[in-house]
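In: coords below, sequence missing:
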C-alpha cells in the first residue's frame, strides 16, 4: 500500500480558492474602485502623502497651508497633499500608482493561480511554469522600480506650476528587498527550467 501524499485534491482547491479570492479583491479594490473614482462615478482619491523639503519644515505646523490652486498641505515631516475639487487629470495622477501596482500584483496572482492548477495532475515541473515564474520575477522587478517612481513622478506633475512645488521635493527611494525577491524568483524559474529539461532528457533515454 503506497504512502499517502501530503498534498491532496482538497489542499489544491483551497489554494486555488485563496488565490482566486485574492485576485478578485485586488481587482475590485485596487483597480475597479480607483478607476470609478477617476471617471467620477464615485468619490475619488483626493489626497497624497508626501515628504516635505527640509527647508520648508516648520515644527508644530499642523494647520493646512492653502494655495490658490485648490490644494492643501497639512503636516510637518510627512505631510498630506489634498485637493478640494480635483479635476480628471488630478484624479488620474492620484490614482495611477495604486492602479498600476494593483494591476501588476493581479498579474502575479493570475500566474500563481495557473501554476496551482497544474497541481491537479500532480506535476508542477512543466515548461509553462518555468516561463510563468520568469514572468513573475520580471514583474516583481518592474514593481520594485515603479512602486517608488510613480508616486514621485505623479506628485511632481500634480504640484508643477503651483506654490507647492517648492515645498514638495522630487524624491525616489528604491528598495533592495524587492530586487532581491525578484532575483530569487528568477533563480527559482531557472531551477524549474533545468528540472523540466533534465526530466525530458531522461524520458528520452527510456
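Out: Yep, it's here. Quick caveat: nothing in here was measured; it's all calculated off a predicted structure. Numbering: from 1, shown residues only.
In: switch to C-alpha atoms for all contacts and neighbour counts from now on
Out: OK.
In: And for residue 175, the neighbour number?
Out: Neighbourhood size, residue 175 [other Cα atoms under 10 Å]: 12.
In: nearest residue to it other than its sequence neighbours?
Out: residue 144 (6.8 Å; Cα to Cα, 6 or more residues apart in numbering).
In: likewise residue 193?
Out: In space, and not counting its chain neighbours, residue 193 is closest to residue 130: 5.3 Å by Cα to Cα, 6+ apart.
In: The strand or helix carrying the one you found: how far from the chain's middle?
Out: When secondary structure is defined by DSSP states H and E, residue 130 falls within helix 127-159. From the chain centre to the centre of helix 127-159 is a distance of 7 Å (Cα atoms, centre = their mean, to the nearest Å).
In: tell me which residues of it are tucked away?
Out: Residues of helix 127-159 classed as buried by neighbour count (16 or more other Cα atoms under 10 Å): 128-156, 158-159.
In: another structure for you, compare them:
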C-alpha cells in the first residue's frame, strides 16, 4: 500500500514537472522572445510570415507608395513567405501579435491545468475552483482555435495594405476545428464538474 502511494505521488510530481516545463518553454519561446523582438529591431525569422499567394511572384514594394513601412516582398508558390525588410515598431507588433497572443493563452491554459492537477493529487476532484479552471481552459482553447487565426488574417492584411503585394497575397481564415471542438468538450466537462461539486456539497451536508 505504501509502495502504491509512493508511486502515485511520484507520478503526480512528474506530471506537475512536465506541465511546469511546458509552461516555461511556451512562456520563453512564444511570449518573452516575441516581446524582446517587438521592443528592439528584429531580424531573421521575426521579419517573415507564411502566407498564400495566387501565383509565383516576387514583388518589391514601390518607394512612392506613400506608406513608410519599408520594402515588402512575397516569394513562393501557393505557400509562400511575406518578407518585411527592416520592420518598424508597428510592423513588428503586427508580425508577432498572433504568436504572442497564442503564447499568452497557452500559458494561461497550462496554469489552469497545473492547478487542476494539484487538486487531483490530493483527490479533491470536485473542488469548486476546478469548475472555473475548466471554463478557463475551454475559453482559452476556443480563443486559440478561433481568434488567433483571425488575428493572423487581420495582421497580414494590415502588413500588405498599401503595398504592391496586396493583390498577390491571399490570406484564408484557418479555423482550428479540432481545437474548437476540444474547447466545447472541456466546456461540457466543466458543467459536469459544476453539478458534481453541488452533489458533493449536498452529500457532505447529509453526513
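Out: Nice, I can see it. Just so you know, these numbers come straight off a predicted model, no measurement behind them.
In: Quick check: next helix or strand after the helix holding residue 130 of structure 1?
Out: Using DSSP H and E, the helix or strand that follows helix 127-159 of structure 1 in sequence is helix 176-205.
In: Just give me the residue right at the centre of structure 1.
Out: The residue lying closest to the centre of structure 1 (Cα atoms, centre = their mean) is residue 101, at 2.8 Å.
In: Quick check: that residue vs residue 137 of structure 1, distance?
Out: Between residue 101 of structure 1 and residue 137 of structure 1 the computed distance is 15 Å (Cα to Cα, to the nearest Å).
In: How about residue 96 of structure 1?
Out: Computed as Cα to Cα, the residue 96 of structure 1 to residue 137 of structure 1 distance reads 22 Å.
In: How about residue 162 of structure 1?
Out: Look at residue 162 of structure 1 and residue 137 of structure 1: by Cα to Cα, they are 39 Å apart.
In: ok, now residue 103 of structure 1?
Out: The gap separating residue 103 of structure 1 from residue 137 of structure 1 is 15 Å, by Cα to Cα.
In: One more: residue 19 of structure 1?
Out: Distance, residue 19 of structure 1 to residue 137 of structure 1, by Cα to Cα: 18 Å.
In: Aligned to residue 61 of structure 2, what sits in structure 1?
Out: Correspondence of residue 61 of structure 2 to structure 1, assessed by TM-score structural alignment: residue 67.
In: and the longest helix for structure 2?
Out: As assigned by DSSP state H, the longest helix anywhere in structure 2 is helix 89-121.
In: Can you list the helices and strands that that helix packs against?
Out: helix 2-26, helix 33-39, helix 128-142, helix 148-160 (3 or more Cα pairs under 8 Å, 6 or more residues apart in numbering; DSSP states H and E).
In: That helix: how far from the chain's middle?
Out: Relative to its chain's centre, helix 89-121 of structure 2 lies at 6 Å (Cα atoms, centre = their mean).
In: got the buried residues for that helix?
Out: Buried residues in helix 89-121 of structure 2, counted by 16+ other Cα under 10 Å: 89, 91-114, 116-118, 121.
In: cool, stretch 188-197 of structure 1 as well?
Out: The neighbour-count check on stretch 188-197 of structure 1 (16+ other Cα under 10 Å) flags 188, 189, 190, 192, 193, 195, 196 as buried.
In: By how much does stretch 106-113 of structure 1 deviate from structure 2 on average?
Out: In the superposition against structure 2, stretch 106-113 of structure 1 averages 0.5 Å from its aligned positions (mean Cα distance after the TM-score superposition for structure 1).
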